[in-house]
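Trainee: The sequence and its predicted three-dimensional model are supplied below.
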Amino acid sequence: MIVYCNYVSTSFAYAIIFEMPELPRRRRILDYPEDDLLLLSAIEAAELIRREEITSESLIQAYILRITHINRFLNAVVIQNFDDAIEEGRQVDSYIQHIDKDSDEYKSLPHKKPFLGVPFTLKDSMSVEGLVCTVGIPSRRNTVAEEDAEVVQRMRHAGAIVLAVTNVPEAIMWCESANTIYGRTNNPYNIRRTCGGSSGGEGALIAGAGSVIGLGSDVGGSIRIPAAFNGVFGLKPTSGIVSLKGSFPVVEGEDYTSLMWCIGPLCRYAKDLKPMLQVLAGDKAESLLHLHNPVNFRNIRIFYMEEINSLFVEPLHEDVRRALRKAVSYFEKKYDITSYRLDLPLVHDALSYWYSSISDSTAPPFTQYDVNCYLEVVKWIFGKSDHTLPAIISGLMCYLPHGAFDQQILESHRDQLRREIIDLLGSDGILLFPSWATVAPYHNQLILTSGNLAYTGLWNALTLPAIQIPMGVNSNGLPLAVQIISAPNMDRLLIAAASDLEEGFGGWTPTRSL
């Protein structure tokens, strides 16, 4: 079992260690996105394109201008597809201009091509034909994808247009997005803070209104952590619903780790979650998820748990606790229902469950990219390594011995907890839970506080769907969040909860220059 050393006991110590190095940098917050096109949801934009009230080209150009403006502060976009996107947008506009508006083909567009003409972005771990896909690894800096990942194909078939690729940690195995190829990505609400990872570039770009919808992947919180730190929506769907084909790292076979990996949407508006999941899930959206079934929250049972008590996890910050309680209170008051507070003993070993699960002997290690991690440690000490320290450490973790007896006990407890939660939630229950112990930390602070991964990694270890929902900002202007979990295939409850809380608390909060 890996031991996460918690050397820091107070927020004052954090300020000294991590805030002081950032003081020379201005506490910059991105300016408000003034162009109204940037404030449309993806579904709204597609409808306006179909009705010829806006053009796809103008929408794409607006996002290109926004990216050009904000990326010098964020460093979120690492691969541009601007020229091809503009050309595809023009083709969409010509198609709409000439199609018979009374035809069945036109009338079927909202169903068959719900994102026609709308740009989307994705993290640098999914293949896009003709574009470089590095996964943040130096040896892949010139690796050009020969075909689209299946999720990219599905988005294209739905009419969406690839606009850009966003930054990730090296080998997408860390919760801060930085690598030696493209550097580090910043948080749009305060560039001194981290945007999270591994879908950190995606979360930062969407929050900064440089994209409206995007694709992330998640094995321990890689969608939900950036969504929480950047104040957007992020959904980890039910395991096995969305294809991993063409994404990295390559997960082969049906080991437990392959069940933990998920691809899902990040977006600014809750109304885009359902159509995105429908596109990504394909036929499974109805056969397994039944996304069209209505959700009546008066019949939904609400459970919540406030904190993980562990030596390796920070105490829950009061801002996070208040956000969780506000969400619980909102449902209680709006629907005149009673929520149930839980303290499940097995939950407090969340970090052990995640690590024992991700350390499956058939899991894809960092070393699949032909990196000698022992040699890289020595080179890093002397400043000669091309790799980041977190990536090297994650690679070394693959070599750590695991006691078979301890592993069996952890897996037994993990599976017992999974059964308990599924039985508890059933088809009409949701569990509210913190997304992280604090708001977005300072850069590099995660080196000492990565144990907070327990809040998101637990649900990967239990292979349960989970969503991160923005809950406004705190007194320092940093995003607040709440995480909600359901039983498998009950993703529609999570999407309904996201829409409800967006109505109650405003959802995404646009950045404003101070």
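Mentor: That came through fine. Numbering: from 1, shown residues only.
Trainee: hey, let's count contacts and neighbours off CA atoms from now on
Mentor: OK.
Trainee: got the buried residues for stretch 212-224?
Mentor: 212-224 (16 or more other Cα atoms under 10 Å).
Trainee: now, which of the residues you listed lie within strands?
Mentor: Among the buried residues of stretch 212-224, DSSP state E puts 213, 214, 215, 216, 217, 218 in strands.
Trainee: Redo these as TSV? Include distance to residue 316.
Mentor: Formatted as TSV, those follow (distance: Cα to Cα, whole Å):
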residue	distance to residue 316
213	30
214	29
215	29
216	26
217	26
218	23
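Trainee: contacting residues around the residue nearest to residue 456 when sequence neighbours are not counted?
Mentor: Excluding the flanking residues, the one nearest residue 456 by Cα to Cα, 6 or more residues apart in numbering is residue 221, at 4.9 Å. Residues near residue 221 by Cα atoms under 8 Å, 6 or more residues apart in numbering: 453, 456, 457, 460.
Trainee: burial of the second one, as a residue count?
Mentor: By that I understand residue 456. If you count neighbours by other Cα atoms under 10 Å, residue 456 ends up with 28.
Trainee: Check the last one too.
Mentor: When neighbours are counted by other Cα under 10 Å, residue 460 registers 27.
Trainee: if we can go back for a sec, out of the ones in strands among the buried residues of stretch 212-224, flag the one nearest to residue 374.
Mentor: residue 218 (26.9 Å; Cα to Cα).
Trainee: take a look at this one as well, against the first:
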Amino acid sequence: MSVSQSVSQSPLYYQSATELVAALQNGSLTSTELTRAMLARIREQNPQINAVITLDEDQAMARAGEADAALARGEAIGPLHGLPLTLKDTWEVAGMTCTAGAPALKDHRPKRHADVVKRLEDAGAIVIGKTNVPIYATDLQSYNKLFGVTRNPYNPDHTPGGSSGGAAAALASGMTPLEVGSDLAGSIRIPAHFCGVFGHKPSRTLVSFRGHVPGPPGTESQPDLAEGGPMARTAGDLALLLSVIAGPGEREQTSWKLAMAPATFDSLEQARVGLWLSDLLCPIDQELTDGYRQLARTLESHGALVSEARHNLLNLTHILPPYFNLLGSLLSTSLNSAQRRQMKWIARLEKWLHLFGPVTAHIGEYGRGANQPVYEWMPWNETREKMRKQITELFEEFDVLLTPITPTAAIPHDHSKPVFKRTITVADKPRAYMDQFCWIALATLLGLPATSVPIGRTKNGLPYNIQVIGAPGMDLTTIRFAELLEKQGLAGFEPPE
């Protein structure tokens, strides 16, 4: 693809955060002007999209005025000074409701910032509102009883994804320059893919999760598999935001400091690119496959070393059982006894589930994980750690691994119950709804950095992304690869028409 309009030629609400921050710092734009413009954009766009569900206009304008005054006084400023933005409604902002889409939390107004929010505010950012999520951030579509359905800016009949669907839709429709998502089962990468923006799931524990709901408000521990990460309309903005939010949590600041490894290349010609674009257990639409293969050929023409990746872990038969087991174990904490019994029956009947409709491979392991005691969890955890060690062999050969994100572009809204009976259509055939978890599993399971990069549109006008996976801790490498794709016109955000 080629990017039809450079960001610098875009309207104010579509300019990059990097450009906006530079304008704020050199005085050609005030925070008051920018905040007023963003609030106006939200009022214009949000009735159709329903991405922003909480807004504090008076506080936002007051904070913007304070930011302008501080700059005029010559005070030291942070890298996001005066920049207004929204946040996914799972991050606790002191004084602002944080519901995680759950009616039980409709009045939850935290008194303390999440670690991520404190880092944003210390950098000078102004949180102006919150964006929609599915209830307790547990679906690939963003809808709930409190705030309703969030729609995809490219086609309102389709979902923007979840659980960071409101965040992705707000970015794509120009209602915020940056967002911070969270990703347990693709919840950054999938909405970015469905809405044609950039998203990055960081390496394990790079971003503090304290102050994220779920878990329950007040949780201090870091959950297994889940990461917080940046979302933006440019790859450079991912790097900017990651530099702000990454690092030790409040209680760990005396124990360790962040020292991220630099990117392993400076040009596409230096990049070693591995491809894993198909697996019999989870087929993808031919249109996406064609787009990914065309990107691979174009990368070769730009001098990159591109080849099919070969490794025993690049096989969903090996990846899905531990992923679903550990995912089930984590999410079982939110299940009641009746729901856990239901999961146990799904595990017991796994061999026969296909008689009732499409079934995602190895989904029975989710049910077993939801019911297992800790002494059964520990061998699965050790298996995961051995696999994490093994995958480093792959990245001795390649700098990045390219894979699909989900089998399709954005799916139509489907809020039917139960969730496991939902289906999606892949290559004109019904497939299980949970197939959308398959391609994100490798990076989640092994704690690898993974960047979701917009590279094209389907014939129906829906955007689609490719997943760029790196070795543990090599976050700046996957983001740098995204930046180089964008620079060469091979990737980039294109606004909805």
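Mentor: Structure received. Bear in mind the structure is a predicted one, so any value in this text is a computation, not a measurement.
Trainee: circling back to that earlier point, can I get the contacts of residue 221 of structure 1 in CSV with distance to residue 38 of structure 1 and secondary structure?
Mentor: What follows is the contacts of residue 221 of structure 1, written out as CSV (distance: Cα to Cα, whole Å; DSSP: H, G, I helix; E, B strand; the rest coil):
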residue, distance to residue 38 of structure 1, secondary structure
453, 32, helix
456, 30, helix
457, 32, helix
460, 33, helix
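Trainee: Next, format these as TSV and append distance to residue 113 of structure 1.
Mentor: Listed next are those as TSV, based on distance: Cα to Cα, whole Å:
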residue	distance to residue 113 of structure 1
453	37
456	33
457	34
460	31
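Trainee: what two of those residues are the furthest from one another?
Mentor: Pairwise distances across the contacts of residue 221 of structure 1 peak at 10.7 Å for 453 and 460 (criterion: Cα to Cα).
Trainee: which stretches of the stretch 401-514 of structure 1 form helices?
Mentor: With DSSP state H, counting those that start in this stretch as the criterion, the stretch 401-514 of structure 1 has helices at 404-425, 446-449, 454-461, 491-505.
Trainee: Which position in structure 2 pairs with residue 430 of structure 1?
Mentor: If you follow residue 430 of structure 1 across to structure 2 using TM-score structural alignment, you land on residue 400.
Trainee: Please apply the same query to residue 229 of structure 1.
Mentor: By TM-score structural alignment, residue 229 of structure 1 lines up with residue 194.
Trainee: Translate residue 290 of structure 1 into the numbering of structure 2.
Mentor: Residue correspondence to structure 2 (TM-score structural alignment): residue 290 of structure 1 is matched to residue 261.
Trainee: who's in contact with its match?
Mentor: Applying Cα under 8 Å, 6+ apart, we find residue 261 of structure 2 in contact with 473, 474, 475, 476.
Trainee: go with 7 Å
Mentor: 473, 474 (Cα atoms under 7 Å, 6 or more residues apart in numbering).
Trainee: before we move on, what about residue 476 of structure 2?
Mentor: The contact partners of residue 476 of structure 2, taken as Cα under 7 Å, 6+ apart, are 262, 263.
Trainee: Need the counterpart of it in structure 1.
Mentor: Checking TM-score structural alignment: residue 476 of structure 2 goes with residue 492.
Trainee: what about the residue mapped onto residue 452 of structure 1 from structure 2, distance to residue 405 of structure 2?
Mentor: With TM-score structural alignment defining the correspondence, residue 452 of structure 1 maps onto residue 436 in structure 2. Residue 436 of structure 2 sits 8 Å away from residue 405 of structure 2, going by Cα to Cα, to the nearest Å.
Trainee: Those two: who's more crowded?
Mentor: Higher neighbour count among residue 436 of structure 2 and residue 405: residue 405, with 28 against 22, using other Cα under 10 Å.
Trainee: Hmm, that one is touching residue 467, no?
Mentor: Yes: contact criterion Cα atoms under 7 Å: residue 405 of structure 2 and residue 467 qualify, at 5.8 Å.
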